[in-house]
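*Asks:* Here is my input; please provide its structure:
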Amino acid sequence: MDTLSEDFLKELECPVCLEYMMPPITMCESGHNICDCCRPKLDKCPTCRQPFLNVRNKALENVAWKLQYPCCYKSTGCSMLLQPKLMDEHQLACPYRPYKCPLSKAESIMCEWVGALAGLKEHIETKHRNRLTDIAHGKEVVIRRYRSECKFSRVIFAYDEIFYQQFEVIDNVFYFLIQHIGPENYGSKFQYNFTLETYGSSEYVSLAFVARSCKVDIKDIYRSGQCVKLFFETVKNFLNERGDFKFEFHIRKL
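*Replies:* Below is the predicted model of the structure:
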């Protein structure tokens, strides 16, 4: 980055969060600027205590549109410089974006590991081997004496990608989902199929859904119905006399 660009970026530092401001940029009565994220949180300018104007600093915005900004994941290793219009798309897929271990969602584990996607696979293989299923495409699962009060969580390796699987019963409703661990715009490239079949194979239920991103809250997926969602009374019809629960799931690339 040249010195002139660095000087301009210094002027674009938000006085509150110290991140670089991108359009829209608003200002106070004295002419101090603030970023679009911090503006709704404040009643007065943090620099001079004057009220904010409902006016955008168009001159500064025009300069900002022409500058190249460092990725917000610069501190974790990203060296990309991009114009504001390209930043959102890049940051969704940035390989240096930090990810939580998917088993942070598992109540019995609640792993606190956070790191780049490139290191996640090794972390899971090293620390959570007993919660890992490595498959080519699909898997038959049998849970002996299934108990509806338990929540089941696993990590799936398939297509050289990482997925998170969870199923549980809440308020007499059975939920099953698989999420893709990676950029938000990449999960839609995978579909999972869930199949229940009676032990005599006379009845079955089969449902398929797109694997949503791990960045989407699981409760939001449950509420939207974008996952397997069955009355538990229906699921119980597929347990055998010992209470064993058998199902199959498949992951395929779209």
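
*Asks:* going forward, measure contacts between C-alpha atoms and count neighbours the same way
*Replies:* Will do.

*Asks:* The spatially closest residue to Cys71 that is not a sequence neighbour: what's it in contact with?
*Replies:* Leaving out its chain neighbours, the residue that sits closest to Cys71 by C-alpha to C-alpha, 6 or more residues apart in numbering is Met80, at 5.9 Å. Going by C-alpha atoms under 8 Å, 6 or more residues apart in numbering, Met80 touches 70-71, 74.

*Asks:* any idea which of these has the most stuff around it?
*Replies:* Cys71 (23 neighbours; other C-alpha atoms under 10 Å).

*Asks:* which residue ranges form the helices in the stretch 151-254 of the chain?
*Replies:* Assigned by DSSP state H, counting those that start in this stretch, the helices in the stretch 151-254 of the chain fall at 218-224, 232-236.

*Asks:* how far does stretch 84-101 sit from the chain's center?
*Replies:* Stretch 84-101 has its C-alpha centroid displaced from the chain centroid by 11 Å (C-alpha atoms, centre = their mean, to the nearest Å).

*Asks:* outside of it, which residues touch it?
*Replies:* 22, 64-65, 67-69, 71-73, 76-78, 111-118, 120, 124, 182-185.

*Asks:* Among these, which ones are in strands?
*Replies:* 69, 114-116 (DSSP state E).

*Asks:* Can I get those in CSV including neighbour count?
*Replies:* Output for the ones in strands among the contacts of stretch 84-101, formatted as CSV (neighbours: other C-alpha atoms under 10 Å):
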residue, neighbour count
Tyr69, 22
Val114, 15
Gly115, 15
Ala116, 16
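
*Asks:* how about this one, so we can line them up?
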Amino acid sequence: MEEHLYDELLVELECPICTNYMSPPIRQCATGHSVCETCRKKLPKCALCQGKFTESRNISLEGLAVKMRYPCINKPAGCMAKLSFTERETHELRCPLKGFKCAMDKCSWVGKLEDLAAHWASKKTSSKPYHKSNVCHTKMKAESYYVNIVEAYNKLFWFKCKLTKNKLFWAVQYIGSAKEADGFSYEIEIFKPGRSKKKITMSDYCQGIDLENQELFSEEACVSINVDSVSSFVTGEQILIYYLRVNMVQEEKLMQPVALLQQEVKSAKSDTVKHRDRSKGPPTPGHKVNKKKAASATNKPQYKQKNDGFDKQKNDGFVLL
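*Replies:* Okay, here's the model as predicted:
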């Protein structure tokens, strides 16, 4: 009986527009219909009565919302967790039964992470899955959208490219939580075949999978460039060629600039030969000068680094695939 009553109270907290559970702030129209904050921002007027929205909030429902325990959104997949409204977002991002959507347009598939690669293979696309280093070809067609799956470091990513409003956007999304996405970055290197020194390189951190394309394809969330800036790289067939590289961020192994400078200063001090100030007279009996070390420090020959063919190829910025 108590369980049935609890379920009926939860129904009262369902948004009539998107059917998700409402949490503070809960908005109202002039008639009194309540909607969630997300739907309120999207709608110019109430979808139920066509009335105007007011600035008032449903305080009674908000008070109920903070006391309730909500089922996980993955309950149909078997998750039995009961969560407060403040716990829902964190849990649902990491829920082991979370369903992941296919990134291809007009594909309604939602499934487990371990089934995603097999689903993508069933699409039978002409492009094979990418790895951590790839040569990509993008057709410069207005208002186009391209997506492929990336397998790197035993993880899965979505690679997305969009050309819209005379601007190119590239984004890589880690298929997992946003926090884990910060452990990976990606790089776009546009180049001109046969002219190795002519290139444009851009990079950014990977985004989490929960960022929708509307937010993803923005200058704040991914790398982008004006089409006019890459016109000299486009081939006669209107194809743009570039490298895509997915990298693992290992910040704990990278020395900060200040620490590096301190080490260089410390190293320089240890290698410097201290000469006695002769203006102070003859050395005291306990003072000794290591002549051998001083001679080796002052007469040390300077060698020039060799620049063979391998180094030249490395400096050109190309990766052997």
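
*Asks:* For the two chains, what TM-score is obtained?
*Replies:* In this superposition the chains share a TM-score of 0.69, using TM-score structural alignment, normalised by the length of the first structure; 227 aligned residues with a C-alpha RMSD of 3.9 Å.

*Asks:* still on that earlier bit, how close does the counterpart of the residue nearest to Cys71 of the first structure in the second structure get to Ser185 of the second structure?
*Replies:* Taking TM-score structural alignment, the alignment pairs Met80 of the first structure with Ala81 from the second structure. As for Ala81 of the second structure, its distance to Ser185 of the second structure is 33 Å (criterion: C-alpha to C-alpha, to the nearest Å).

*Asks:* which ones are touching Gln238 of the second structure?
*Replies:* When contacts are counted by C-alpha under 8 Å, 6+ apart, Gln238 of the second structure touches 139-140.

*Asks:* again, but for Trp113 of the first structure
*Replies:* Residues near Trp113 of the first structure by C-alpha under 8 Å, 6+ apart: 100-101, 104.

*Asks:* Can you match these up with the second structure and say which hold?
*Replies:* Compared against the second structure with both residues aligned by TM-score structural alignment, their matches' C-alpha atoms under 8 Å, those retain 100-101.

*Asks:* got a list of what the closest residue to Lys229 of the first structure other than its chain neighbours touches?
*Replies:* Counting by C-alpha to C-alpha, 6+ apart, Lys229 of the first structure lies nearest to Tyr175, which is 4.8 Å off, once chain neighbours are set aside. Tyr175 of the first structure makes contact with 167-169, 222, 227-230, according to C-alpha under 8 Å, 6+ apart.

*Asks:* same thing with Gln28 of the second structure?
*Replies:* Taking C-alpha under 8 Å, 6+ apart as the test, what Gln28 of the second structure contacts is 34-35, 53-58.

*Asks:* Select from the residues you listed the one having the most neighbours.
*Replies:* If you rank these by neighbour count (other C-alpha under 10 Å), Val35 sits at the top with 29 neighbours.

*Asks:* Map Ser108 of the second structure across to the first structure for me.
*Replies:* Using TM-score structural alignment, Ser108 of the second structure pairs with Glu112 in the first structure.

*Asks:* Neighbour-wise, which one of the contacts of Trp113 of the first structure leads?
*Replies:* Cys101 (23 neighbours).

*Asks:* Look up the closest residue to the spatially most central residue of the first structure, ignoring the ones flanking it.
*Replies:* The first structure has Lys215 as the residue nearest its centroid, 1.2 Å off, counting by C-alpha atoms, centre = their mean. Leaving aside its sequence neighbours, Lys215 of the first structure sits nearest to Glu184 (C-alpha to C-alpha, 6+ apart; 6.8 Å).

*Asks:* Counting neighbours, what do you get for the one you found?
*Replies:* Neighbours of Glu184 of the first structure using other C-alpha under 10 Å come to 15.

*Asks:* quick one: it and Ser213 touch, right?
*Replies:* Yes - counting by C-alpha atoms under 8 Å, Glu184 of the first structure touches Ser213, with 5.2 Å between them.

*Asks:* follow-up on the earlier one: any idea which of the contacts of Met80 of the first structure is closest to Cys28 of the first structure?
*Replies:* Pro70 (26.3 Å; C-alpha to C-alpha).

*Asks:* My guess is that closest one contacts Thr76. True?
*Replies:* No - Pro70 of the first structure lies out of contact with Thr76 (C-alpha under 8 Å); the separation is 11.9 Å.

*Asks:* joint contacts of these two?
*Replies:* By C-alpha under 8 Å, 6+ apart, no residue touches both Pro70 of the first structure and Thr76.

*Asks:* one step back: the residue nearest to Lys229 of the first structure pairs with which position in the second structure?
*Replies:* Per TM-score structural alignment, Tyr175 of the first structure is aligned with Phe169.
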